[in-house]
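Peer 1: Starting from these lines, generate the structure:
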Amino acid sequence: MSAAAAGALVALALLFAELSLLAFGGGPVVLPEMQRRVVEVHGWMAAAQFNALFGLAQAAPGPNMMVVTLVGWRVSGFWGAVVATAAMFGPSSVVTGVALGLWERFRLAPWRRAVQAGLVPVTVGLVAAGAALIASTAAATPALAGVTAAVAVLSVTTRLHPLWLLGAGAVFGLLGVG
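Peer 2: This is a model prediction of the structure:
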C-alpha cells in the first residue's frame, strides 16, 4: 500500500471516529460537519457529489448513515469503505453501551427527566441544520427548489411513504426538471 493510500485511510479513520463521538442524537446531526470536512477541508469531492452519495444512502435500505460507507469507498475504495464505516459506528457504539448502563443505573433520579427534555430540542435543531444544508445545495435552480419545498411539505403534512417521494423525484429527473 502506498503512503498516500495509507494516509487517506488514516484521515478517514480520524474524521469518522471524531464525528462518531460528536453524533449525539444520531448520525444526521453531524451531517453539516461531515459535508464541510469531506468537501471543503479534505477536498475529497464536490458538494454535489456528497449530496448524490447522501441521496443514494437514504434511498438504500439499512442505516441512514450509509453515506459514510459511500464516502469511504469514493475516497479509498473497499478499504476506505471498511475503515470509514468502522470508525463511524465503532466508537459511538462503545460509548452508547457504557452510557446506557449508567443511564439505567439512574433511571429513578429526578434530573434524568429534565436532561431528556432538554436534549430533544437540541437534537431536532441539529437534524434541521443537516436538512437545510442538503436542501441548500440540492436546490440549485428554481425548479429544483420547488421540488425540494414540495417534498418537504409533503413529508411533514402527509403520511406518504418516502419511496413515493423518491420515485416522484426520479420522474422529475427523467423529465429534465432542474
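Peer 1: CA only for contacts and neighbour counts going forward, please
Peer 2: Will do.
Peer 1: In this protein, where's the longest helix?
Peer 2: helix 67-105 (DSSP state H).
Peer 1: just how off-centre is that helix within its chain?
Peer 2: Distance, stretch centre to chain centre, for helix 67-105: 12 Å (C-alpha atoms, centre = their mean, to the nearest Å).
Peer 1: Please generate a structure for the following sequence too, so the two can be compared:
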Amino acid sequence: MNLRLLGDLLAVFAPLSFLTVGGGQSVVADIHRQSVGVHRWMSDAQFLDLFALSRITPGPGSLLVTLVGWQVAGLWGALAASAAIFLPSSVLVYGLARVWSRYSGRPLIRAIESGLAPVAAGMILAASCTVLRAAEGGVWAWSVAALSTLVLMWTRVNPLLMLALGGAVFLAVI
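Peer 2: As a prediction, this is how the structure comes out:
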C-alpha cells in the first residue's frame, strides 16, 4: 500500500466530488486531465478502456473514479478514490437537504436550480469532447457525434439506432 498514491487519489477526487453537478459524467474531463495529463497514471487508451468499462457496468457514473483508483493503487486505491468522490458531496447534500426543502419554491432557490442546469450541461459536453479527443477518431468521430446529437435533439429516433449507424460508419471508413 503506497500512502503517497492514496493521498494523491484523495487530493484529486475529493474536490471533484463537489463538482459532480448533473452526475459523475460531468467531471470526466477533469478525471482524464488529472489521470492522464497531470499525474500520468495511465495513457489515453487505458483511460478510454476504464471509461468504457464504467459505462457498461451497472452503477453510478462516478464508477470511473473507482476504476482509476484500482488502476493506480489496487484495492486500497479503489476504496480511497471511491470514498473521495462519494463522501464529501454526500455529506454536503445531506446537510443541505433540510435547508433546501424548507426554502423550496422561493425565488433564490429556483434561480440556483435554473443556473445549475446549464453548468451541468456544459460539464457533460466537456466530458464528451474529452472522450472524443482521447479516442483519436478524427474528423469522422466528431462528425458522427455532432450529427447524432442533432438527430437525437430534433427527432424521436432510438439512440441504439444511432449507435448502430455510427458503428457502421466507422466500419465503412476503416
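Peer 1: Check the mean deviation of the longest helix of structure 1 from structure 2.
Peer 2: Once fitted to structure 2, helix 67-105 of structure 1 is off its aligned match by 0.8 Å on average (mean C-alpha distance after the TM-score superposition for structure 1).
Peer 1: which residues in structure 2 does the helix or strand following that helix align to?
Peer 2: Sequence-wise, the next helix or strand downstream of helix 67-105 of structure 1 (DSSP states H and E) is helix 110-138. Per the alignment by TM-score structural alignment, helix 110-138 of structure 1 matches residues 107-135 in structure 2.
Peer 1: picking that back up, what's the longest helix of structure 1 packed up against?
Peer 2: Applying 3 or more C-alpha pairs under 8 Å, 6 or more residues apart in numbering; DSSP states H and E, one finds that helix 67-105 of structure 1 contacts helix 3-22, helix 47-59.
Peer 1: Just give me the match in structure 2 for A86 of structure 1.
Peer 2: Taking TM-score structural alignment, the alignment pairs A86 of structure 1 with A83 from structure 2.
Peer 1: From F170 of structure 2, how far off is the most centrally placed residue in structure 2?
Peer 2: Nearest to the mean C-alpha position of structure 2, by C-alpha atoms, centre = their mean, lies Q25 at 2.5 Å. Using C-alpha to C-alpha, to the nearest Å, one obtains 24 Å as the distance from Q25 of structure 2 to F170 of structure 2.
Peer 1: hmm, back to that, have a look at how far, on average, the match of helix 110-138 of structure 1 is from structure 1.
Peer 2: Mean for stretch 107-135 of structure 2 is 1.5 Å (mean C-alpha distance after the TM-score superposition for structure 1).
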